[in-house]
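Enquirer: Okay, sequence plus prediction incoming.
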Amino acid sequence: MKGMVAFATILLVSKTLLVSKTENLMGGHIVDNFSREPERREVNVSGLNTFLTRMYGLMSLAVFVSAITAYLTMTVFKAAVFTFVAGHAGLVWIILLLPIALSMGISFSATRNPVGSFIMLMLVSIIYGVEFSLISAMYTAANIAAAFVSSAVIFVTMAVFGTVTKRDLSRAGSHAMAALVALIIASLINMFLHSAAITYIFSYIAVIIFVVLTAWDAQKMKAIYVNYGAEVSMGGLAVMGALQLYLDFINLFLQLLQIFGMSNRD
């Protein structure tokens, strides 16, 4: 359970750092784009649809790569991976933290080096796939399936809502980010308290937070393309958006997995 809490906390930190960097993209004018007058240029609907298709396609690919990696790790490479983990505890922690560095690398280089950012996105997906495989032994196949289906339904619903709604979600998103920071601090404290009850409650709170963040990220990435799509690489923005949404999805999945798993134990 301690490893699960640590992994969940690292995912929360990754998301927080990435959102902070995205808000500063393009001179810091992303979050308040709805409070400004619309850009004085025509938005190419076809271009926007192409961008959204590419972004969600990359996000889906990242989830697929993580799933395949987790499956292969738990089947074909199970013995080798667990032997490595048992003999290299320090290196395992470095690998555990590596996706944070890769995520920051993507946020800094996405608009300048889309190909390199795509490669880093795939590396993040592979590493998280391995890490998911290491904690999956704690849960039943039914738990994993239920968490995945629930996460997919919630994610698709909120992503569609965030993309099509005319309502400004920036305030709700900002509140969710503040709650996420508070949750990270509380989770770090709980790593020393080892309270299963607190972890259970935090998982529900995290699900609520990422429900909001999924909609906000979908709206935000659409707004970024509308306002800045003509100035930067579409491929780079698609990779950055895919990473944002990928982190939303796997955080939802992980928190729901904890909820289903702990409910069954009770």
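Expert: Here it is on my side, so go on. Residues are numbered from 1 along each chain as shown.
Enquirer: hey, let's count contacts and neighbours off CA atoms from now on
Expert: Fine.
Enquirer: show me where this protein has helices.
Expert: All helices of the chain, identified by DSSP state H, fall at 2-23, 25-28, 45-74, 78-87, 89-109, 114-136, 141-164, 170-193, 196-228, 234-265.
Enquirer: Next one for the comparison:
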Amino acid sequence: MANWSDPRSTVTAAAAPVDTRASATDAGLRGYMLSVYNMMASGVLLTGIVALAMVYTGAVNSLFDAETGKASLLAYVLMIAPFALVMVLSFGINRLSETSAKALFWAYAALMGASLSTILLVYTGTSVAQIFFATAASFAGLSLWGYTTKRDLSAMGTFLIMGLVGLIVASVINLFLQSSAMQMVISAIGVLIFAGLTAYDTQKIKSMYFQVAGTSFAGKSVVMGALTLYLDFINMFLFLLRLFGDRR
């Protein structure tokens, strides 16, 4: 009798560490995703603040040549600079410190705000606000689905990335054709592509946590995740605005 042990206590003792590890993983994942969403949302907020500041201070007028009304040199710089920062973040993230990566993300969001300030001159403020909140609601729903779904979205992601390449090619072609009908088609397809990418990228960022958790790369991974979702949000917003926005 002295060697007898209750089998229930054995099961409990064996299961407890597993449950503890599972709870720690869930908490870590939630914290990781919350950091990604907070940084992404903060970037969108900064973009909006800079865009509004550019309009209300009149600085947006410096993006146009006073005599011809065409884009100024500064406008071209603002179009190229964000692209350059994305390239630095994407290809140089391993060499950057977490602080530097965050600084580049904030710089990118601010430059995007300056560049996108011109949309407030083209579309009504009410229209921009309505499309923004519609985009935010759609983004939240799609990202939540991407986070909770058990379906592997890898195949869909490959298809969407191929579609994105085709979309870029079509957009370049339409720069020369200047077809309004083609622009509408491009915008509609763009909304669908970035809606799908929002779900796909959310799942990919969630999966990334299990690779970087506890490593020195975790902080930089948050920055890259935030940048990815930021780009999905901004592009979906712009395509929706082109489709449904009311021009001045």
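Expert: Yep, it's here. These numbers come from a predicted model, not from an experiment.
Enquirer: sorry, back to before: would TSV of the helices of the first structure with mean neighbour count be doable?
Expert: Listed next are these as TSV, based on neighbours: other Cα atoms under 10 Å:
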stretch	mean neighbour count
helix 2-23	18
helix 25-28	12
helix 45-74	19
helix 78-87	12
helix 89-109	17
helix 114-136	21
helix 141-164	17
helix 170-193	16
helix 196-228	21
helix 234-265	23
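Enquirer: correct me, but Q244 of the first structure touches L17?
Expert: No - the pair formed by Q244 of the first structure and L17 falls short of the contact definition of Cα atoms under 8 Å, at 10.6 Å.
Enquirer: I'd like to know how far S233 of the first structure sits from V115 of the first structure.
Expert: From S233 of the first structure across to V115 of the first structure, the span is 11 Å (Cα to Cα, to the nearest Å).
Enquirer: so what sits against both of the two?
Expert: With contacts defined as Cα atoms under 8 Å, 6 or more residues apart in numbering, no residue is shared by S233 of the first structure and V115.
Enquirer: and the equivalent of L227 of the second structure over in the first structure, what does it touch?
Expert: Under the alignment (TM-score structural alignment), L227 of the second structure pairs with L243 in the first structure. Neighbouring residues of L243 of the first structure by Cα under 8 Å, 6+ apart: 59, 103, 121.
Enquirer: Could you see which of those carry over to the second structure?
Expert: Compared against the second structure with both residues aligned by TM-score structural alignment, their matches' Cα atoms under 8 Å, these retain 59, 121.
Enquirer: Using JSON lines, lay out the contacts of L243 of the first structure together with distance to R171 of the first structure.
Expert: Output for the contacts of L243 of the first structure, formatted as JSON lines (distance: Cα to Cα, whole Å):
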{"residue": "M59", "distance to R171 of the first structure": "25"}
{"residue": "S103", "distance to R171 of the first structure": "24"}
{"residue": "L121", "distance to R171 of the first structure": "28"}
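Enquirer: between the contacts of L243 of the first structure, which is nearest A197 of the first structure?
Expert: S103 (30.9 Å; Cα to Cα).
Enquirer: So the closest one is in contact with S14, correct?
Expert: Yes - using Cα under 8 Å, S103 of the first structure is in contact with S14, at 7.1 Å.
Enquirer: Give the equivalent position in the second structure for V207 of the first structure.
Expert: In the second structure, V207 of the first structure lands on V191 (TM-score structural alignment).
Enquirer: Its match and M162 of the second structure, how far apart?
Expert: 15 Å.
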